[in-house]
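K.L.:
Turn this into a structure:
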Amino acid sequence: MHPIIKVSLRLVALFIGLLLLTRLMGWFDLSDIKRWFELLQHQPVESLIALVIALLLADLLFSIPTVWVALFAGYFLGFQIGFGAVFLGLITAAFCAYEASRGMGLQLFSRLGLSAGEQAKVQDDFLSYGSLMLLLSRSAPMLPEITYCLAGAAKMPRLKFTLFFCLGHIPYALLTTYAGSRSNLEAPYPALAALLLLYAGLWGAAFVLKRKHKTVHSDLT
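P.N.:
Model (predicted):
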């Protein structure tokens, strides 16, 4: 098993444990999140912006439905402010995970059971292919958090991390907040259509890139 897959599976197990704890305790239920937005909608706009950022930060540990946070942001804040709040929350959360993992460095890989050789392979391979993981990280639950941690531990350059984060997450934030701004909470059809379009596009891109990688690899061999 490739070391990146091994470490990813162990991180998935950790995040699934946190997800189960969250669901067991009844924290961050979708109905609760909706109610918090409704309670703050008549407060200063900064209150809703702070809520969006706080929820996206909390998602690092508690597996919050971030797509719905973005949709609610678009609905309650409007497209432009909602987009700004969502993107600020996403990039703040990403850099918190990146910097924490970068600070731990190889110690994180050691705690996840990787040998010295496996750690070196993860670093080399992630520096080569991690940019694609960042671009497509929003295509599956827990993948963003895992990618941020791997990027930090592998010491991906901050500028490269920022660039590919923006390329992958700006379209996500634009699409979800715009859909939210055009939706009705009782009949969120634009939002649902946007979700289907978003995931279809990400999965389609992943398939094309995988086929392209196989073609290049076969040509080289």
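K.L.:
CA only for contacts and neighbour counts going forward, please
P.N.:
OK.
K.L.:
Could you tell me which helix of the chain is the longest one?
P.N.:
The helix that spans the most residues within the chain, counting by DSSP state H, is helix 189-220.
K.L.:
What is that helix packed up against?
P.N.:
With contacts defined as 3 or more Cα pairs under 8 Å, 6 or more residues apart in numbering; DSSP states H and E, the secondary structure elements packing on helix 189-220 are helix 116-136, helix 158-181.
K.L.:
Now show me the structure for the sequence below, then we'll compare the two:
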Amino acid sequence: MKSLIKVMLILAAIFATTFILGRVIGILTVENVRNWLEFVQTIHPAWVAALVIALLFIDLFVAVPTLTITILAGFFLGCSQGFIAGLVGMSLAAFCGYAIARRFGDRAISLIVKDDAERVALKEAFQNSGPAMIMLSRGAPIVPEVTACMAGATRMPFGRYMLFFLLSTVPYVGVAAYAGSISSVESPHPAIFAVIFLYGVMWTGWFLFRRHQRRLNNV
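P.N.:
All right, here's what the predicted structure looks like:
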């Protein structure tokens, strides 16, 4: 388990670096994203959907405010179309991360974890704990990308990964898109409540998961 945590922390640090760079450069701010969406809406709603998908996809490489973008997708496109655009964008990022890590993950892990037995233990640990991590990954930035890469690197069957990813992401996107669709500049409360609700559920899940893990370790 220690090797798994070590690799995941290194991955998280890499993704966090892109997040910090994005904030320092100041391009992918919430205000800029909203302005871009407002601009492309004047051209055609399809461009709004395309921009939402593109922004959520590049989250794999440069951290973006995914929840805010999904709420804005619901605001500009309506619940159904916002949901589809959000789900497509997040799925593309996750599945691409899985595919890249499946192709190159073994070599990357071998550079971090030298011992063969530890690498085997790492893969077994993720096969056991990974499903819960994937389902709770939306509770914090960066974690969805980390779990996607770990699933690919440890050769978790794609169908299994996709199942847990969808169990996590479909309700997350649905709540966010719906909240955005019933929000307005004058009444942003549904979006605010959605953020509180989603993070509250996810963090409660993480708390219960960690307590369960501690109990298993003490057995």
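K.L.:
TM-score of the superposed pair?
P.N.:
Overlay of the two chains. TM-score (TM-score structural alignment, normalised by the length of structure 2): 0.94; 219 aligned residues with a Cα RMSD of 1.7 Å.
K.L.:
picking that back up, need the helices and strands packed on helix 189-220 of structure 1 in CSV with mean neighbour count, can you?
P.N.:
Written out in CSV, the entries for these read as follows (neighbours: other Cα atoms under 10 Å):
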stretch, mean neighbour count
helix 116-136, 18
helix 158-181, 20
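K.L.:
Geometrically speaking, which residue is the centre of structure 2?
P.N.:
To find the centre residue of structure 2, average its C-alpha atoms and take the closest one (Cα atoms, centre = their mean): that gives residue 144, at 3.2 Å.
K.L.:
distance of the residue lying closest to that residue once chain neighbours are set aside from residue 213 of structure 2?
P.N.:
Nearest-residue entry for residue 144 of structure 2: residue 137, 4.9 Å, with adjacent residues in sequence omitted and distances by Cα to Cα, 6 or more residues apart in numbering. If you measure residue 137 of structure 2 against residue 213 of structure 2 using Cα to Cα, to the nearest Å, the figure is 16 Å.
K.L.:
Off-centre distance for stretch 174-187 of structure 2?
P.N.:
Distance of stretch 174-187 of structure 2 from its chain centroid, counting by Cα atoms, centre = their mean, to the nearest Å, is 20 Å.
K.L.:
Just the endpoints, please. Distance across it?
P.N.:
Between the opening and closing residues of stretch 174-187 of structure 2 there is a gap of 19 Å (Cα to Cα).
K.L.:
for the nearest residue to residue 189 of structure 2 once chain neighbours are set aside, helix, strand, or coil?
P.N.:
The shortest distance from residue 189 of structure 2 to any non-neighbouring residue, by Cα to Cα, 6+ apart, is to residue 183 (6.8 Å). When the structure is split into helix, strand and coil by DSSP: H, G, I helix; E, B strand; the rest coil, residue 183 of structure 2 lands in coil.
K.L.:
wait, doesn't residue 73 of structure 1 sit right on residue 52?
P.N.:
Yes. Look at residue 73 of structure 1 against residue 52 with Cα atoms under 8 Å: they come within range, at 6.9 Å.
K.L.:
Name the residues contacting each of the two.
P.N.:
When contacts are counted by Cα atoms under 8 Å, 6 or more residues apart in numbering, the set common to residue 73 of structure 1 and residue 52 consists of 85-86.
K.L.:
So for these two, which residue has more residues nearby?
P.N.:
In this view residue 73 of structure 1 and residue 52 are compared by other Cα atoms under 10 Å, and residue 73 has more residues nearby, 29 against 26.
K.L.:
count of residues packed around residue 200 of structure 1?
P.N.:
Burial measure for residue 200 of structure 1: 13 neighbouring residues, criterion other Cα under 10 Å.
K.L.:
Could you measure from it over to residue 140 of structure 1?
P.N.:
Counting by Cα to Cα, the gap between residue 200 of structure 1 and residue 140 of structure 1 amounts to 11 Å.
K.L.:
got it, and residue 103 of structure 1?
P.N.:
Residue 103 of structure 1 sits at a distance of 26 Å from residue 140 of structure 1 (criterion: Cα to Cα).
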